[in-house]
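*Asks:* Kindly return the folded structure for what I paste below:
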Amino acid sequence: MHSFSLYFLTYYYCVMQGGHVEAVIANMTALQKHVAFFDRNNDGIITTSEMFEGYVAIGCDAAFSRATASSISAGVGPKTSPADAPSPHLSVYIEYIHKAMHGSDTGAYDAKGRSAPEKEWGLIYKLASDEEGFLHRDSVRGIYDGSVFFKLEKQRTSFRSDV
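*Replies:* Coordinates of the predicted model:
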C-alpha cells in the first residue's frame, strides 16, 4: 500500500522558527535530504514551480531557474513518479529520488542515495563560496544533505531585509 501520509509521519516533522517553517528530516538518505529543500510545501512532491522557487531562493536568476527546473522535472519526474501519480509525470517524488540516478551521475551518491563526499561541485561553488572565493567545509557537507540550500536562502532573506 502506497501512502504518502505514512511516509510523512515517518520522515518529516516541521518546527516553526521565527515564522519560517524549517523541515527537520529524519531517516532520509543524503540524496533525499539534498532535494528536500526544493519541496517548498513539504508534501514529498517537488513540482516544477517549487523547484523554480527553490533555485531563485538560493540566488539563481529567473532564466536559469526556469530552465533548470523544467529540465530536471522533465528528466527526473518520470523516473520518480509512482504508477498512480497523475499525468504528466513532471513532479519529483522524494521517496523515489534514488530511481533517477544514472550511469553518468557525478557519483556523489551511491545506488541507495547515500552521499560520497569526495564528488560533486559546480553551481554550489558559485553560490556558497565566501567573498575570498573559499568554499568552507560546512558548505561542502551541506551540499550533500541539502542544508546549504536552507543556509543560502536564509542569507539571501537576511540580506534583502537589511536593504
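
*Asks:* okay, CA-based contacts and neighbour counts for the rest of this
*Replies:* Will do.

*Asks:* Could you point out the longest helix of the chain?
*Replies:* helix 62-80 (DSSP state H).

*Asks:* how about it: buried residues?
*Replies:* For helix 62-80, burial by neighbour count (16 or more other C-alpha atoms under 10 Å) applies to 65-66, 68-70, 73-80.

*Asks:* elements contacting that helix?
*Replies:* With contacts taken as 3 or more C-alpha pairs under 8 Å, 6 or more residues apart in numbering; DSSP states H and E, helix 62-80 sits against helix 48-57, strand 92-93.

*Asks:* Please enumerate the strands of this structure.
*Replies:* Ranges of strands within the chain are 12-17, 20-25, 45-46, 92-93, based on DSSP state E.

*Asks:* Give me the contacts around the third one.
*Replies:* Yep, that's strand 45-46 we're talking about. Phe38, Asp39, Arg40, Ser91, Val92, Tyr93, Ile94 (C-alpha atoms under 8 Å, 6 or more residues apart in numbering).

*Asks:* which residues touch the first one?
*Replies:* By C-alpha under 8 Å, 6+ apart, the contact list for Phe38 reads Ile46, Glu50, Met51, Glu53, Gly54, Tyr55.

*Asks:* Okay, it and Lys99: tell me how far apart.
*Replies:* According to C-alpha to C-alpha, to the nearest Å, Phe38 stands 18 Å off from Lys99.

*Asks:* For the buried residues of helix 62-80, give me a markdown table that also has distance to Ser104.
*Replies:* As requested, the buried residues of helix 62-80 are exported to a markdown table (distance: C-alpha to C-alpha, whole Å):
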| residue | distance to Ser104 |
| --- | --- |
| Ser65 | 22 |
| Arg66 | 23 |
| Thr68 | 18 |
| Ala69 | 19 |
| Ser70 | 20 |
| Ser73 | 18 |
| Ala74 | 17 |
| Gly75 | 13 |
| Val76 | 14 |
| Gly77 | 17 |
| Pro78 | 18 |
| Lys79 | 15 |
| Thr80 | 17 |
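
*Asks:* any idea which residue sits dead centre in the protein?
*Replies:* In the chain, the residue lying closest to the centroid (C-alpha atoms, centre = their mean) is Val35, at 2.3 Å.

*Asks:* dump the residue contacts of that residue.
*Replies:* Val35 neighbours (C-alpha under 8 Å, 6+ apart): Ile94, Gly146.

*Asks:* Out of the contacts of strand 45-46, which comes closest to Arg141?
*Replies:* When the contacts of strand 45-46 are compared for distance to Arg141 (C-alpha to C-alpha), Phe38 wins out at 17.6 Å.

*Asks:* quick one more, to check against the first:
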Amino acid sequence: MIVEPNSNMLKMTPSTDADMQAPPSYDIVMASSGPFVPGGASKADNVKVPYQGPSSGTAGPASQTPAMPATTVYNYYNPVTHEHVASLLPPDHPQMICLQRGGHVPHTRYGVLDHCTQFLIPQFTVVIHLVMLLSLLIYQSAVRTFIRQVSVTYERIPHNPTESEGDKLVNPGTARANLAPSLAAPEGTQADDWAAKHRHQTVLQQHCAYFDPDHDGVVWPLDTFRGFYNLGFNLFLCAIAVVIIHSSFSYATSSSWVPDPFFRVSLNNIHKAKHGSDTGTFDNEGRFIPQKSVQRDSSMFEDLFSKYSGGKGGLNKWDIANVLKGQRVLLDPTGTFGAFFEWLSIYLLFWPEDGIIKKEDVRRVYDGSIFPELAARRSGKTKAD
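*Replies:* Next up is the predicted model:
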C-alpha cells in the first residue's frame, strides 16, 4: 500500500516475496508486539510462521499440503507515516485460510487482522483484505498528535477534526473577521441578531463593544468601571480593572505618539493590544480563529478545550491554571500577567456552581455577546462581594 504524491488515493502494490515450498510456511511481516496504533508502527520484523492445520491448529506434515510456487504477498503501509503495517497472502491462498482460522502467533500484531479470525469459509478471506483497506482509508487523514517519549504531547492532545466536523465548520483554520464560530455554534452568536448587528466589527472589537455604550469607538475609564460594576464586580475589583486595562491598552491603541492624558482606549486600534502568552484565539488583526491551521503554532479555540478540558466541555480553575502554564512563552511577564487577569476575571464573572466554565460561555466571552445578557440578568441584584 503506497500513497502517491499529491494524491489522496491509496494504491496496493503486490510483490513476490518468497517461494512457498513444502513443508509449507509463510513469510509475513509483523510489527513488534503491542497494541495496533493507527498513524504509526514500529520497525517491522520478518517472522516465519510454520503451517498449522486448518482444523486442528497443530502443525501438519508436509504430505498434507502440496508444494506451492512463489506467491504474491500484499504489503500494507500506513498512509500517514509510510511505515509497514502488514503483509498478507492472497485471499485464496491455503495458508491464508490457516491464518484466518487462528494459526497466527497471537502475541504479535499485524494491523487489524489480529481481530479477524472468525471467517472459516475460504471465499470469505477476501474480507480480511477489505478490512485492512478500510482501516487504512479511515486513518488516511489521521495525524500523529503525540509520541509516548514526550509526555507533554499526550497530556495536551490538540483537536483533530473529523470529516463530519469539517462539514459543520468549513475551513476551521481560517480566521473569521466578524464571527466567532465553534463546532457547537458554526454560525457564531445568532441570538438577538448579534452577528448581524456587529458585522461591521471584528470579533475583538465585539469583545470590547459592551464597554463602549455610546458606540463612539472610544472606551473611557468610567465606561470600563461601569461595565464591570454592572456585571456584578464590587467597587474594588472595578477600580483594579480600570487601572490594569487602561494603563496597559491606552497608549498601545492610540493613534498618536503623544500619550492620552485621559487613558482612553481606541477600539479602532484594539488589535494592537494583543499580548503574548494568550490562547491564540484572536489573530494579530482581531479576527477569531476556530481551530489551529498548519501555519499557526498557538492553541486556538477548539484546541484550547481539547488540550485542557479533559473532555468536560468546560474549564475548572485547575484547567485554567494549566492553560496559563501551558500557553506562557519565554520572557513575557506582561503577557503572562495579562492572561492571568483575563482568566481570573472570567472565572469571577461566572463563578459556576459546579466549578466548570462552559465552552459556549467562553466562546461568547470572546465575541462579547454574553456581557449585555449577564448585565441585564444581574441588574438590580446584589453585586458580588
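
*Asks:* quick one on the thing from earlier: which stretch among the helices and strands packed on helix 62-80 of structure 1 comes nearest Asp138 of structure 1?
*Replies:* Minimum separation from Asp138 of structure 1 across the helices and strands packed on helix 62-80 of structure 1 (C-alpha to C-alpha) falls at helix 48-57, 19.4 Å.

*Asks:* and stretch 88-106 of structure 1, which residues are buried?
*Replies:* By neighbour count with 16+ other C-alpha under 10 Å, stretch 88-106 of structure 1 contains the buried residues 89-101.

*Asks:* Thought Ala26 was touching Tyr11 of structure 1, still the case?
*Replies:* Yes: using C-alpha atoms under 8 Å, Tyr11 of structure 1 is in contact with Ala26, at 5.3 Å.

*Asks:* who has more neighbours, these two?
*Replies:* More crowded of Tyr11 of structure 1 and Ala26, by other C-alpha atoms under 10 Å: Tyr11, with 15 against 11.

*Asks:* and the more buried one, what is it in contact with?
*Replies:* Tyr11 of structure 1 is in contact with Ile25, Ala26, Asn27, Met28, counting by C-alpha under 8 Å, 6+ apart.

*Asks:* Any chance of CSV for those residues, columns distance to Thr106 of structure 1?
*Replies:* Listed next are those as CSV, based on distance: C-alpha to C-alpha, whole Å:
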residue, distance to Thr106 of structure 1
Ile25, 24
Ala26, 25
Asn27, 23
Met28, 20
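
*Asks:* Using neighbour counts, trim these to the buried set.
*Replies:* Buried members of these, scored by 16+ other C-alpha under 10 Å, are Ile25, Met28.

*Asks:* Tell me which residue of structure 1 lines up with Asp354 of structure 2.
*Replies:* Matched by TM-score structural alignment, Asp354 of structure 2 corresponds to Glu132 in structure 1.

*Asks:* For Thr72 of structure 2, which non-adjacent residue is spatially closest?
*Replies:* Counting by C-alpha to C-alpha, 6 or more residues apart in numbering, the nearest residue to Thr72 of structure 2 once its immediate chain neighbours are dropped is Thr16, at 4.7 Å.

*Asks:* quick one: the helices in structure 2?
*Replies:* For structure 2, helices defined by DSSP H occupy the ranges 94-100, 126-138, 151-155, 163-168, 194-197, 203-209, 221-230, 235-253, 301-308, 317-327, 333-350, 359-366, 370-378.

*Asks:* Redo those as JSON lines? Include distance to Ser87 of structure 2.
*Replies:* Shown next, in JSON lines, are the helices of structure 2 (distance: least, C-alpha to C-alpha, whole Å):
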{"stretch": "helix 94-100", "distance to Ser87 of structure 2": "11"}
{"stretch": "helix 126-138", "distance to Ser87 of structure 2": "10"}
{"stretch": "helix 151-155", "distance to Ser87 of structure 2": "30"}
{"stretch": "helix 163-168", "distance to Ser87 of structure 2": "28"}
{"stretch": "helix 194-197", "distance to Ser87 of structure 2": "54"}
{"stretch": "helix 203-209", "distance to Ser87 of structure 2": "52"}
{"stretch": "helix 221-230", "distance to Ser87 of structure 2": "65"}
{"stretch": "helix 235-253", "distance to Ser87 of structure 2": "62"}
{"stretch": "helix 301-308", "distance to Ser87 of structure 2": "36"}
{"stretch": "helix 317-327", "distance to Ser87 of structure 2": "42"}
{"stretch": "helix 333-350", "distance to Ser87 of structure 2": "52"}
{"stretch": "helix 359-366", "distance to Ser87 of structure 2": "45"}
{"stretch": "helix 370-378", "distance to Ser87 of structure 2": "56"}
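
*Asks:* Determine which of these approaches Tyr76 of structure 2 most closely.
*Replies:* It is, among those and with distance given as C-alpha to C-alpha, helix 126-138, at 8.1 Å.

*Asks:* Could you give the residue range in structure 1 aligned to the closest one?
*Replies:* Going by TM-score structural alignment: helix 126-138 of structure 2 matches no residues.

*Asks:* Would you format the helices and strands packed on helix 62-80 of structure 1 as TSV with distance to Tyr109 of structure 1 included?
*Replies:* Converted to TSV, the helices and strands packed on helix 62-80 of structure 1 look like this (distance: least, C-alpha to C-alpha, whole Å):
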stretch	distance to Tyr109 of structure 1
helix 48-57	20
strand 92-93	17
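
*Asks:* Please identify the deepest-packed of the ones you listed.
*Replies:* Most buried of the helices and strands packed on helix 62-80 of structure 1 by mean neighbour count (mean count of other C-alpha atoms under 10 Å) is strand 92-93; its value is a mean of 28.

*Asks:* quick one, what contacts the residue nearest to Thr72 of structure 2?
*Replies:* Counting by C-alpha under 8 Å, 6+ apart, Thr16 of structure 2 touches Ala70, Thr71, Thr72, Val73.

*Asks:* hang on, isn't the first one packed against Asp19?
*Replies:* Translated: Ala70 of structure 2. Yes: if you go by C-alpha under 8 Å, Ala70 of structure 2 and Asp19 touch, sitting 4.1 Å apart.

*Asks:* Out of these two, name the residue with the larger neighbour count.
*Replies:* Asp19 (16 against 12).

*Asks:* Quick one: map the more buried one onto structure 1.
*Replies:* Checking TM-score structural alignment: Asp19 of structure 2 goes with nothing.

*Asks:* Was I right to think Asp19 of structure 2 contacts Val73?
*Replies:* No: contact criterion C-alpha under 8 Å: Asp19 of structure 2 and Val73 do not qualify, at 10.7 Å.
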